[in-house]
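Q: just coords:
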């Protein structure tokens, strides 16, 4: 069965989380739509089926929602807070409220002039609320604006004009603050969108032309001057420069780029001129994929958000029921109708689910956006929450805890030997070899000033090593056993060689003619940050760390001991790693797997949270993992867990604030102290607390 194609649009004027839920339901109710989802965090609509922009905007007419095709580039004007239309209306409403209050204190609240001023304040500040609320009331749809409309009309009927005006003003302030906070939380996506320049200088024949990035094709050559941003993903054709990749990977230190190196759209060229061959179209660049994944991640509902949505569904009808009981039952038992209707209206106001509905999404949006800015791509609220509940973390060894390529770690000479001369001769022989470790030896030699030497009669000996003539002298490089056959090794050298092998290193002996000269040890070195990261993980409560590797047991145990890893499993194939993850999950519950996203794919998929190293430019890592560390930087792992834990804590606090303040306000009914302005303060106060508490996540850094 063919899967229906998904259509996506950007949304403007999406002001609140409950409005997003209502708009989503309205779109779903269209006969031509099979399924729809509104992403409140990213202000996006996606649906399966067919619908015109006019149909979609009609579904969002209750809140003035505008629907814009994704491909349309828009420059959103940065309107200052006090110049926004809704904020200006709020200020005018406040002005008439103040004047009305002055008149009412001078004369009486029932004075015609005071009533007119309060009524003007209510109409100015609440016109939008009433328009939506009355429509909802006719359709028996009960949301925040419906409850507010009933409460304000009721307040006017029983003569509480001043309280009605206060409620309208405070509700308008609450909505303005909610819109402002969501805009603040969404800035992370806007910043990502603004990273890549809209145009680029391209070589076309002998000419240099400036073209929009949408017009660039694979194979175009970009000219990127110092101080300019690279417009598209590509490979350096010519030039040498440092490039600041912080926008993509979160790396603070610029990276050297030269011919053949990969570069990313949105990164900043710092020093030299680069010619870059375009390798990806605008929709396929790393930054485009990151934006898409971040937006999708913000749309994914976390377990706590699903709970809140389900709770809110039953919460509003219950509040309406309580309000009716408060307004009707006491008067039937002899109470004053005016007093208890007023109390019932206050219950409606205090029961607005605004703070509850926004409590989880604003925290999720803020955390995922902050992570993206720090070079950590979290692919959904569920993974954000799971990362905060981890009990154990399993690491692939090669390329994760270690650098992933061999390096010379030890060069020990014996007797009277010219170290530099010997190193030059070793480099000359290894330059002829195809052995995987040969490059590590030649790189080390050149880094230590080795000179170029002439080589002849090179010969590789299977299972032993290689030899050649350097300046007429035969130099042999190979295993310790082979060296024993060619020469007599000093006892000290044999012991030293055995000790190096016990550390998990590959040891090579160097013999010139029949005389033993030196030992070379090569290993895949431990990353500099691995020790500090594992120590930090232990400090934040991850007590069980496991190393999973295909290497032999001795090498694995030596590295595990050096790093203080609590468990090691060696000699594993990819399918064995999958079994190990399942065993660890049975034993410890929630387990993360950290790997490279390619050969570790089965284990990454089976773990509670799969974390891929080096997501930048690696499609496999971005697609396979739940979380991608874009800069191949293990130090981002403790940051990710701290961010997740803080998000979990803030979500719980938000739900407590949202419900706690309302419960306290509702309890004021018992002594008859609940007023409309206390009710709206409880609602606004809860919303404000939730918003400000969530924005604390912007301050979580590496």
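A: Okay, I see it. Owing to the predicted nature of the structure, the values given are computational and were not obtained by experimental measurement. Residues are numbered from 1 along each chain as shown.

Q: Going by C-alpha atoms from here, please, whenever you check contacts or count neighbours.
A: Will do.

Q: residue boundaries of the helices in the stretch 51-200 of the chain?
A: Using DSSP state H, counting those that start in this stretch, the helices found in the stretch 51-200 of the chain span residues 53-59, 85-106, 112-138, 144-157, 161-193.

Q: what's the answer for the stretch 601-702 of the chain, then?
A: Secondary structure of the stretch 601-702 of the chain by DSSP H, counting those that start in this stretch: the helices cover 601-606, 619-624, 636-667, 676-695.

Q: Next up, a structure to set beside the first:
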């Protein structure tokens, strides 16, 4: 298999080959045109009699700069948009300059307008730089451990699922995987936005691109290349970069009508005043250069800020929907809770040592793939227990042989089936597992799903933001759902819901005029995520189907990012409204000045310079959005 198959889907360079060739040609034409204008100016100083020569030089400069302008205007006729309106108006202005033999203006006008296009491309490159920075999180070399335990340095593209790699202090984790040995602290801030290091221990999932701060890990690779968490992050950012904000699509719908209106206005000015300078100034002043930048620059800034917080937007469209949200629907397991069981109590039979029971349970848990077993594997205890003939009985538990005889771990029915007498399982909302050794029952272990940190505070923050209707929508039993809802302050609970029930509930909420944010992580949440106004997947440990169905993916485990999404959406909308008002108002002012002032000497060039000032102002306004950082408390 080609190594490129495993490479994350990132661009090879910030500019494509075609874009680089395009800009090189523009730069060459600008240099030649300005050189010809300079030569004509020098000839004018040297001799006043070389008028024809000077005219020929300026005309040649105008042709050099006018060629790309005409080509761009012709291409825009096939698919009119805001860029096309700008290109066509500039082309009309250049044609008017040619007709009036004003070759100097015909040369300088495209040069000045090109500055605005540079500003626009610069804002797009900022998004591409963010994608390239993410791709640089991967390491080029991985330390693979073969079956004999020999460590070999290989290209990371050669890694395959199932390989085991060694990660030392200072190394980057080369691919997604599961820790099979060792303990280390991992810096995941670049991937998840979480500032605190993650403690990686046995059985824990680690993400490619994380940096090991200390310790040595052995990691079994599970995902590589584009299938890894980092690969999916890059793909989502590229998808968001390509998407158009809703307001941009709306403006493009009326772009053709706006162009016709400007042409009619220019024609009216010409027939009433016969002032070509005024017509030129009007055509340039009417270019919506700043408006072209208003929505994309804001959207790209918001997408970059979101990624910095571990929030991946599949499209900038969802920023507007986040700002309008008025309700939130939450899954329980893996969303409100961590989805990982933990031991909350050990109840031993009389005369049974708690340490001995824990040691047996730990040994059985370490060879189990069941969630209960994984939780028991983290119990404290000796590692001296040796097990043989381990069998898992689906739905009942585990059976194994120890030096002291047969050991059992599981439900009450398992012990009854093996003729072992035990007390009834204690009443408990979560899972309960019993342990026996030989013919003696040792005791019960009580487990529970752990509440995710910060959920209650985040829900309070969402209420303050106007998302007052909050529903816990889960397939779990009612008693457990009610318990979790009370802990986090949710009043509305729908328990025992299957995937189609969740879909029906969300659709009913939408049909009644609600605009719900749906937050989930599992396969059974996929339909509901798709049906909500905005679907948010807890991507830290969520299923692939849930992440594919969601509109937004949270790369980490921080539930507080749900409130961050809403605040960022509303901040982005305010910024967009300001940018649209600034660009539209500035264009109206320039058109008014062009009509009142009659253009004057250099009126078109002045209008072009002022248009670039407006474009710079819009970019500066969008740049203020980049200061939004809730990790440090800056969100204004």
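A: Arrived safely, thanks for sending. Every value quoted in this text rests on a predicted model; they were computed, and no experiment measured them.

Q: just to revisit the earlier point, reformat the helices of the stretch 601-702 of structure 1 as a markdown table; add mean neighbour count.
A: Supplementary listing: the helices of the stretch 601-702 of structure 1 in a markdown table, determined by neighbours: other CA atoms under 10 Å:
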| stretch | mean neighbour count |
| --- | --- |
| helix 601-606 | 23 |
| helix 619-624 | 20 |
| helix 636-667 | 21 |
| helix 676-695 | 23 |
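
Q: among the ones you listed, which is nearest residue 276 of structure 1?
A: Taking CA to CA, helix 619-624 is the member of the helices of the stretch 601-702 of structure 1 nearest to residue 276 of structure 1, at 20.4 Å.

Q: in structure 2, what residues pair with the closest one?
A: Mapped onto structure 2 using TM-score structural alignment, helix 619-624 of structure 1 covers residues 544-549.

Q: So what's the gap between that stretch and the chain middle?
A: Centre-to-centre, stretch 544-549 of structure 2 and its host chain are 14 Å apart (CA atoms, centre = their mean, to the nearest Å).

Q: And it against structure 1, how far off on average?
A: Following superposition, stretch 544-549 of structure 2 is found to deviate from structure 1 by 2.4 Å on average (mean CA distance after the TM-score superposition for structure 1).

Q: try stretch 256-267 of structure 2
A: Mean for stretch 256-267 of structure 2 is 2.7 Å (mean CA distance after the TM-score superposition for structure 1).

Q: For that stretch, which residues meet the burial criterion?
A: Buried residues in stretch 256-267 of structure 2, defined by neighbour count with 16 or more other CA atoms under 10 Å: 256, 258-259, 262-263, 266.

Q: Let's have the helices of the stretch 601-702 of structure 1 in CSV, adding distance to residue 350 of structure 1.
A: Listed next are the helices of the stretch 601-702 of structure 1 as CSV, based on distance: least, CA to CA, whole Å:
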stretch, distance to residue 350 of structure 1
helix 601-606, 45
helix 619-624, 44
helix 636-667, 6
helix 676-695, 4
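
Q: Tell me which of those lies nearest to residue 391 of structure 1.
A: helix 636-667 (11.0 Å).

Q: before we move on, back to that, just so I know, which of the helices of the stretch 51-200 of structure 1 lies nearest residue 291 of structure 1?
A: helix 161-193 (6.6 Å).

Q: elements contacting the closest one?
A: Counting contacts by 3 or more CA pairs under 8 Å, 6 or more residues apart in numbering; DSSP states H and E, helix 161-193 of structure 1 is packed against helix 85-106, helix 112-138, helix 144-157, helix 286-299, helix 361-373, helix 676-695.

Q: List the contacts of the fifth one.
A: Right, helix 361-373 of structure 1. For helix 361-373 of structure 1, contacts defined as CA atoms under 8 Å, 6 or more residues apart in numbering pick out 41, 182, 185-189, 247-248, 250, 294, 297-298, 301, 305, 377-378, 380-381, 384, 640, 643-644, 647, 650-651, 691, 694-695, 697-698, 700.

Q: follow-up on the earlier one: which members of the buried residues of stretch 256-267 of structure 2 define the maximum pairwise distance?
A: 256 and 266 (15.5 Å).

Q: mind checking the SS state of the residue positioned nearest the centre of structure 2?
A: Residue closest to the mean C-alpha point of structure 2, counted by CA atoms, centre = their mean, is residue 312 at 1.7 Å. Counting by DSSP: H, G, I helix; E, B strand; the rest coil, the backbone at residue 312 of structure 2 sits in strand.

Q: Now which residue in structure 1 aligns to it?
A: For residue 312 of structure 2, the residue aligned by TM-score structural alignment is residue 377.
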